[in-house]
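Engineer: sequence and predicted structure below; questions after.
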Amino acid sequence: MTSSIQTINTKSPARDPATTLIRINEVIAMVGLARPTIYKLMQRPDCNFPLPVKLSNSNARGAPVAWVLSEVQAWTRSRIEARDQVAA
């Protein structure tokens, strides 16, 4: 008698980086910068650091925000490319 073993995918489904929102702690981990530095970069247009998406209609300080994963990844890639251009 042959038994069939069914494989169950326990991994979470793949996330689309263009529509995945990440919170500040994940942004900090990805870019290696502190929270105040990230907020300073967002105020400087020449840095092109991605702006967050508001998660509620609140305008209060501390209202929940998140960043688009693909935008943070693109900013990180641009920093790597800038390094490579200087090194070349």
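Structural biologist: Happy to help now that I have it. Source: prediction; values computed, not measured. Residues are numbered from 1 along each chain as shown.

Engineer: only C-alpha atoms for contact and neighbour calcs from this point on.
Structural biologist: Fine.

Engineer: contacts only, for Ile28.
Structural biologist: Ile28 is in contact with 34-35, 38, counting by C-alpha atoms under 8 Å, 6 or more residues apart in numbering.

Engineer: presented hereafter is structure B, for comparison with structure A:
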Amino acid sequence: MKDIHEIPRLLRWKEVSQIIPFSRSYVYDLINQGKFPKGYKLVHGGQAVGWWASDINDYMLALMESAEGSRHE
């Protein structure tokens, strides 16, 4: 069995908002621009959305690399 930390997790907005420095409306603008990972419906036909923790992690790493790159220019 995999370690509990290796199992893919879906994060709800409350958890995502504790990780990223943006408001919900700004995140949805970024999603519409294709600049932020899309959320996934948790139930077919439902309204609840979750984001894969790995997608959020990858986004934050890319944001960090971008910020560090622009700092050195």
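Structural biologist: Nice, thanks for sending it over. The structure presented is a predicted model; accordingly, all values stated were derived computationally and were not measured.

Engineer: tell me the one of the contacts of Ile28 of structure 1 nearest Arg44 of structure 1?
Structural biologist: Ile38 (10.2 Å; C-alpha to C-alpha).

Engineer: can you measure across stretch 13-30 of structure 1, start residue to end residue?
Structural biologist: 20 Å (C-alpha to C-alpha, to the nearest Å).

Engineer: let's verify the residue nearest the centre of structure 2: helix, strand, or coil?
Structural biologist: Nearest to the mean C-alpha position of structure 2, counting by C-alpha atoms, centre = their mean, stands Ile56 at 3.0 Å. Secondary structure state of Ile56 of structure 2, per DSSP: H, G, I helix; E, B strand; the rest coil, is helix.

Engineer: my read: it touches Gly39, true?
Structural biologist: No. Using C-alpha atoms under 8 Å, Ile56 of structure 2 makes no contact with Gly39, being 10.1 Å away.

Engineer: what residue of structure 1 matches up with Leu61 of structure 2?
Structural biologist: Matched to structure 1 by TM-score structural alignment, Leu61 of structure 2 sits across from Arg77.
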